[in-house]
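In: Next input, structure requested:
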Amino acid sequence: MAIRTPKTREDLARLLNPMRLEATPFERAVAVGAAESRTFSPAAPKSGPEFTRWLRTVESLHEGIMLLRAGWLRFDPQNLPYFLQPDLNIGLIVSSGDAFTGVTYGNPTTRNPKGSAFARRVDENGKVAMFGRPVEDGEVDVEDAWILLYNERDGLVHLELSRPASMAGSFVDSWSERIIFPPFDLALGTFSYDEDEDEADDEGDIGFTVTRR
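Out: Model prediction:
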């Protein structure tokens, strides 16, 4: 498994640009989702804050990605929102993650169990075909699937964009590649970039870790 840890805006841009993505939609989506989760009183159902966070995160990410005008499309099969870049054959969905989301010292999993719309099949080789591109004759599988995981703790929202490799039951628990974003600081309203240019070399300062699956 490859783990990438961009430290600056430029580092993150270099990783997202080939996917026709930018950091700003993710930054805004995390901020909106966190703010909405705080609109509930203790009298609300316990699931209310996190469910609303997910709804608003997806909504804001949709708005931001569409504004990029980079060819991304949106579909909702079985009420599961997912984004598709048909030219690159990339699929993207949003899910809350566990306490190992956004750190290199643990292996994250999706926080809640996922149904058949989320993971239609994972073959014996761990090759994931999680999404379909609707066409006239049915669907075309999108094998380059990515999941945006997020988890809030200690005043920070930790998030990563990761490629799933396999599932354990109804949870995604294995990844082939992880792009770990700088933590989103809720007090400052921005990613916690390390912008010390003196420490970054000419090729950037993208950390890279390879671990056994």
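
In: switch to C-alpha atoms for all contacts and neighbour counts from now on
Out: Noted.

In: Let me know how buried the residue nearest to Thr101 when sequence neighbours are not counted is, in neighbour terms.
Out: Nearest non-adjacent residue to Thr101, counting by CA to CA, 6 or more residues apart in numbering: Pro108, 5.0 Å away. With neighbours defined by other CA atoms under 10 Å, the count for Pro108 comes to 22.

In: Tell me who's in contact with Gly71.
Out: Residues near Gly71 by CA atoms under 8 Å, 6 or more residues apart in numbering: 85-87.

In: Just say helix, strand or coil for it.
Out: Of the three states, Gly71 takes coil under DSSP: H, G, I helix; E, B strand; the rest coil.

In: quick check: longest strand of the chain.
Out: strand 156-168 (DSSP state E).

In: before we go on, could you also do this sequence so I can check it against the first one:
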Amino acid sequence: MALPVRNEEFEVKSRLSEVFGLEANDIQDIIMQGLYARKACTPNHPRTYAGLAQWADTVRALRDKTSPSGWTSSDDNNFPLCIHPSNNLMIVVQTGDRDTGISANNPSNRAAKGTNTEQAIWANQKQLSLFDALPEVLVEAGNSNRIMWVLLYHVTPSEIRFELSLPSKIVGGKIRSWQERLVFPAIVLDQIDIEIGDDDDGNDNRQEFEINIERKI
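Out: Below you'll find the model as predicted:
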């Protein structure tokens, strides 16, 4: 059975409100604030810092946007989370591979993740009862009653694609399948000077760049 990939505006809007109490513009603004942090980098920053700055400010923007509604933050084990006031779900920000934000494809996180992500996705499996048989021994994932969603984004020379999705399986630190995906329209990056290496080679071939941002209609 095909799992839900939601990319129609009304579907995404409905699920964001129902599950998170958020609007599509909230997620777009969060992604754009990460882009602004990347834009602020100069040639005198370390070569890989622009990507790190984008990720860190995306996390910060997510927390800023949700904290007035009672969301809380956790950095236990250096694993930055944004936790819903119900304490039943959480969001983590990760960079995605080239399939991110493309409805027909199966995206994954760009770099292999460690124990914290694996534990959280095991908890997703247990909570959602996705499989007929799970291993008898599961690594405890902090609060295993929480479902973890991933705010995944991917930058290309022409656009940034992003989605808020619910992972269901992780193998070797890489997310392999999803229970549900909320896919947003890409944000067009106009007049960019950037070089990006192979998404899957594990290298951070990030360059500083000037961008003008406009929403893709």
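
In: After superposition, what is the TM-score?
Out: Remark: TM-score between the superposed chains equals 0.74 [TM-score structural alignment, normalised by the length of structure 1]; 183 aligned residues with a CA RMSD of 2.8 Å.

In: before we move on, the earlier item: which bit of structure 2 covers the longest strand of structure 1?
Out: Under TM-score structural alignment, strand 156-168 of structure 1 corresponds to residues 159-171 of structure 2.

In: now stretch 51-61 of structure 1
Out: The aligned range for stretch 51-61 of structure 1 is 52-62, by TM-score structural alignment.

In: Give me the mean deviation of that stretch from structure 1.
Out: On superposition with structure 1, the mean distance recorded for stretch 52-62 of structure 2 (mean CA distance after the TM-score superposition for structure 1) is 0.7 Å.

In: picking that back up, just the buried subset of the contacts of Gly71 of structure 1, please.
Out: Neighbour counting by 16 or more other CA atoms under 10 Å classes Gln85 among the contacts of Gly71 of structure 1 as buried.

In: Which one of the contacts of Gly71 of structure 1 is nearest to Ile147 of structure 1?
Out: For the contacts of Gly71 of structure 1, the closest approach to Ile147 of structure 1 (CA to CA) belongs to Gln85, at 13.8 Å.

In: Now the aligned residue in structure 1 for Ser144 of structure 2: which helix or strand?
Out: In structure 1, Ser144 of structure 2 lines up with Asp141, judged by TM-score structural alignment. With secondary structure defined by DSSP states H and E, Asp141 of structure 1 is part of strand 138-142.

In: Buried residues, the helix or strand following that strand. List them.
Out: Using DSSP H and E, the helix or strand that follows strand 138-142 of structure 1 in sequence is strand 144-153. Buried residues in strand 144-153 of structure 1, counting neighbours by 16+ other CA under 10 Å, are found at 144-152.

In: ok, the residue nearest the centre of structure 1 to Pro164 of structure 1 distance?
Out: Taking CA atoms, centre = their mean, the centroid of structure 1 lies closest to Leu148, which sits 1.0 Å from it. From Leu148 of structure 1 across to Pro164 of structure 1, the span is 10 Å (CA to CA, to the nearest Å).

In: Next: Leu12 of structure 1.
Out: Taking CA to CA, one finds Leu12 of structure 1 at 20 Å from Pro164 of structure 1.

In: Just list the residues touching the residue nearest to Thr101 of structure 1, thanks.
Out: 97-102, 173-174.

In: so what corresponds to it in structure 2?
Out: Aligned partner of Pro108 of structure 1 by TM-score structural alignment: Pro107.

In: so how far is the match of stretch 51-61 of structure 1 off the chain centroid?
Out: How far stretch 52-62 of structure 2 lies from its chain's middle: 11 Å, per CA atoms, centre = their mean, to the nearest Å.

In: do the same with stretch 31-39 of structure 2
Out: That offset, for stretch 31-39 of structure 2, works out to 14 Å (CA atoms, centre = their mean).

In: what about that stretch, how far off from structure 1?
Out: Mean deviation for stretch 31-39 of structure 2: 1.5 Å (mean CA distance after the TM-score superposition for structure 1).

In: what's the spacing between the spatially closest residue to Asn87 of structure 2 that is not a sequence neighbour and Met90 of structure 2?
Out: Once flanking residues are discounted, Asn87 of structure 2 sits nearest to Arg146: 6.6 Å by CA to CA, 6+ apart. For Arg146 of structure 2, the distance to Met90 of structure 2 (CA to CA) stands at 7 Å.

In: For the closest residue to Ser144 of structure 2 other than its chain neighbours, which three-state class applies?
Out: Leaving aside its sequence neighbours, Ser144 of structure 2 sits nearest to Ala123 (CA to CA, 6+ apart; 5.2 Å). When classified by three-state DSSP, Ala123 of structure 2 comes out as helix.
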